[in-house]
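**Student:** The following comprises the amino acid sequence and a computationally predicted model.
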Amino acid sequence: MNDQLVSIITPAYKAAAYVGETIESVLAQTYPHWEMLIANDCSPDNTAEVVQAYCQRDPRIRLINMPQNGGPAAARNGAIAQAQGRWLAFLDSDDLWLPTKLQDSLTHAHATQAAIVYTAFRRISADGAQVGKPVTVPASLSYHQLLGNTAIATSTVLVDCSKSGPVVMRKTYYDDFDCWLQILKRGNMAHGLNKDLMRYRVLGQSVSRNKKKSALHVWRAYRDLEKLNVIQSAWYFLQYAMRGLLKYRKF
């Protein structure tokens, strides 16, 4: 692993409308030692062409064309498999970073010796015209604390692979949430940086906005993946739901 290099993991599907802005936010980073691995999950639009144009502009950007459509977990794993850095940063193809995101996250990771660092952020509307209030984060999270928390937004995450152990996305509805749980279950801690460094784009068709469906999949994660009993699942689910309601009570 290259100790200075940050490997940015970006799954992309039907991302042509927004992925250019996402890449531009990476190009604007104050920290220069990165590679951006964009896994095109067999997009039917011109996602590959948009990304390829940026690859020609900057060799740090790499396009990975997945052999078949496998969803976000498979795309992320495809990019992770080719990552060369000690650090894995996750950035979805419609989200944006502020310019000091990588630098500030790395500084916090070194200061806390954390396996996972996550940051505060704001939501934006699909066209970027509306910017929401800051979504703040707790100072730290253990495995048990994360079970009942919605604090870690994927596009804010930085993982130190020298501490985390294997970083693998399992094929499940919340593959990212599941991955952070697996890392923390090994005894690691996640540390939050309460600084607004990411813009999460809210799209009308986003599956995560279907709260009933999302709640069902969180419950299944407790029962099927984490093997919690009904009482434990109910306890963590209540905390998760309450924090989610507070987090999304207004834009």
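**Tutor:** Alright, I've got the coordinates.
**Student:** can we go C-alpha only for contacts and neighbour counts from here?
**Tutor:** Fine.
**Student:** buried sites along stretch 201-221?
**Tutor:** Residues Arg201, Val202, Ala215, His217, Val218, Trp219, Arg220, Ala221 are the ones in stretch 201-221 that count as buried (16 or more other C-alpha atoms under 10 Å).
**Student:** Which residues does it contact?
**Tutor:** Residues from elsewhere that reach stretch 201-221 (C-alpha atoms under 8 Å, 6 or more residues apart in numbering): 94-96, 123-126, 128, 173-174, 178, 233, 237, 241.
**Student:** take a look at this one as well, against the first:
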Amino acid sequence: MNISVVIPLYNAEKYIVETLDSLINQTYPIDEILVVDDCSSDCSAKVVKEYSQQYPIVRLIQQPYNQGVSAARNQGLLEARNEWVLMMDADDTIHPNLLNCQIEKLAQYEGVHPEPVCVHPAYVQTDVEGNILPNSEFFGKQLPFNETFGSLLMRNYIITQSGLLLKRDAALEIGGYKIDFLISEDAEFMLRLSRTGTFVYLDKPYVYYRRHVMNTSSDLNKISEAGKAVLDVYSIDEVKEAVFCRNFSEQKNLIDFVTLLYQYRQHDEGFRYLEGVTDEEFKESKLFYQALYYIEKNLELEAILCLDQLLVMNERHGAALNNRAVFYAKKSNLIAAQKLFDKALLQFPGYMDATNNLLVVKEGKGEYRFTKRELRENLLRYL
């Protein structure tokens, strides 16, 4: 099986050689590497040209004007000559055995219907210098076709396109990446793709995802707006059907649907659905989302009561610690606030809301952030 690679490139002269080296050093040979330069203002294109003189499988494609990462990825997909394309970003690297393991995994799904349209691996995060961040691994799971769309609506467990082995025709048939999504364009793309075929999961953290200030997702306010923009593509009925068809208990699906209603900013509707959450297993989640409703409605006493009850049940609930601390801070009880922010960060070292809020406490300027959903076990790291 011949494999193409597509890399959108913009001002990544510091990292692109590492990325290319990790591709050249794959144990499974790559047929072509297409680097699509989106009018970089640094020496990125020059670096790639020089690299291609040593490795002719590397080809530089230069966009006529700056169009964004989605257009660059689409151009690469259009010019790729092979059925399967490995997507990469210009600042990430991969393990030498990634591609070989993906192809072996793909072979296990021969004859599966609907046929596979991608293979996505687990990944680990690194700092700007490429050092692996401790406890930063992100693992997904193999999902049946009919549960993938609903699961992606809840949590985008394919955080980066780097290391995604993609079926070219399937990507082009759905129109590629949308160029009018300036952030979370990859999440929106994966949602559409998930309705066309099977997603195959490789349970190896073989993608090294670099975190630095140039990561667009480091702006959490933009993430929030982008998440809503992605959800707005689909109707509430579509979302509800997708969430409830997952192989979880009715109560689990119900609490997840409330989470999405809140993201749609339909808090009254979500609060009504919370009444149906009766299992003891989800009592913490119910209290948390009741508190969020009261926060949204500026009912401070009611929100604090829910958060206090929740923290009695689970003193390690990171999002509740953060939100309760915000109320302390707003009442100028900065010692109590700092204690809870510190505790949240001890539990979740990558917790950006708590990091931001602690900085506001210490510097006396900026805005406090409430956390609007319960936390993942491992958080993305932002520098």
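**Tutor:** Ah, there it is. Every value quoted in this text rests on a predicted model; they were computed, and no experiment measured them.
**Student:** on that earlier part again, now, the buried residues of stretch 201-221 of structure 1 that are in strands?
**Tutor:** Per DSSP state E, strands hold the following members of the buried residues of stretch 201-221 of structure 1: Arg201, Val202.
**Student:** how long is stretch 156-172 of structure 1 from one end to the other?
**Tutor:** Stretch 156-172 of structure 1 has its terminal residues 20 Å apart, counting by C-alpha to C-alpha, to the nearest Å.
**Student:** do stretch 94-103 of structure 1 as well
**Tutor:** 21 Å.
**Student:** What does Ala115 of structure 1 correspond to in structure 2?
**Tutor:** In structure 2, Ala115 of structure 1 lines up with Val117, judged by TM-score structural alignment.
**Student:** Confirm that match sits in a strand?
**Tutor:** Yes. Under DSSP: H, G, I helix; E, B strand; the rest coil, Val117 of structure 2 sits within a strand.
**Student:** so of the contacts of stretch 201-221 of structure 1, which ones are in helices?
**Tutor:** Counting by DSSP state H, the contacts of stretch 201-221 of structure 1 place Asp178, Ser233, Phe237, Ala241 in helices.
**Student:** shouldn't Leu9 of structure 2 be in contact with Ala90?
**Tutor:** Yes. With contacts counted by C-alpha atoms under 8 Å, Leu9 of structure 2 reaches Ala90, the gap being 5.7 Å.
**Student:** Mutual contacts of these two, please.
**Tutor:** Common contact partners of Leu9 of structure 2 and Ala90 (C-alpha under 8 Å, 6+ apart): none.
**Student:** which one of the contacts of stretch 201-221 of structure 1 is nearest Val26 of structure 1?
**Tutor:** Distance to Val26 of structure 1 across the contacts of stretch 201-221 of structure 1 (C-alpha to C-alpha) is lowest for Leu96, with 8.0 Å.
**Student:** Name the nearest residue to whatever residue of structure 2 lines up with Leu102 of structure 1, sequence neighbours excluded.
**Tutor:** Using TM-score structural alignment as the criterion, Leu102 of structure 1 maps onto Leu99 of structure 2. Spatially, and ignoring its direct neighbours in sequence, Leu99 of structure 2 is nearest to Tyr28 (6.1 Å; C-alpha to C-alpha, 6 or more residues apart in numbering).
**Student:** Just the helices from the stretch 201-350 of structure 2, written as ranges.
**Tutor:** Using DSSP state H, counting those that start in this stretch, the helices of the stretch 201-350 of structure 2 run over 220-231, 236-244, 250-263, 267-274, 283-296, 300-313, 318-330, 334-347.
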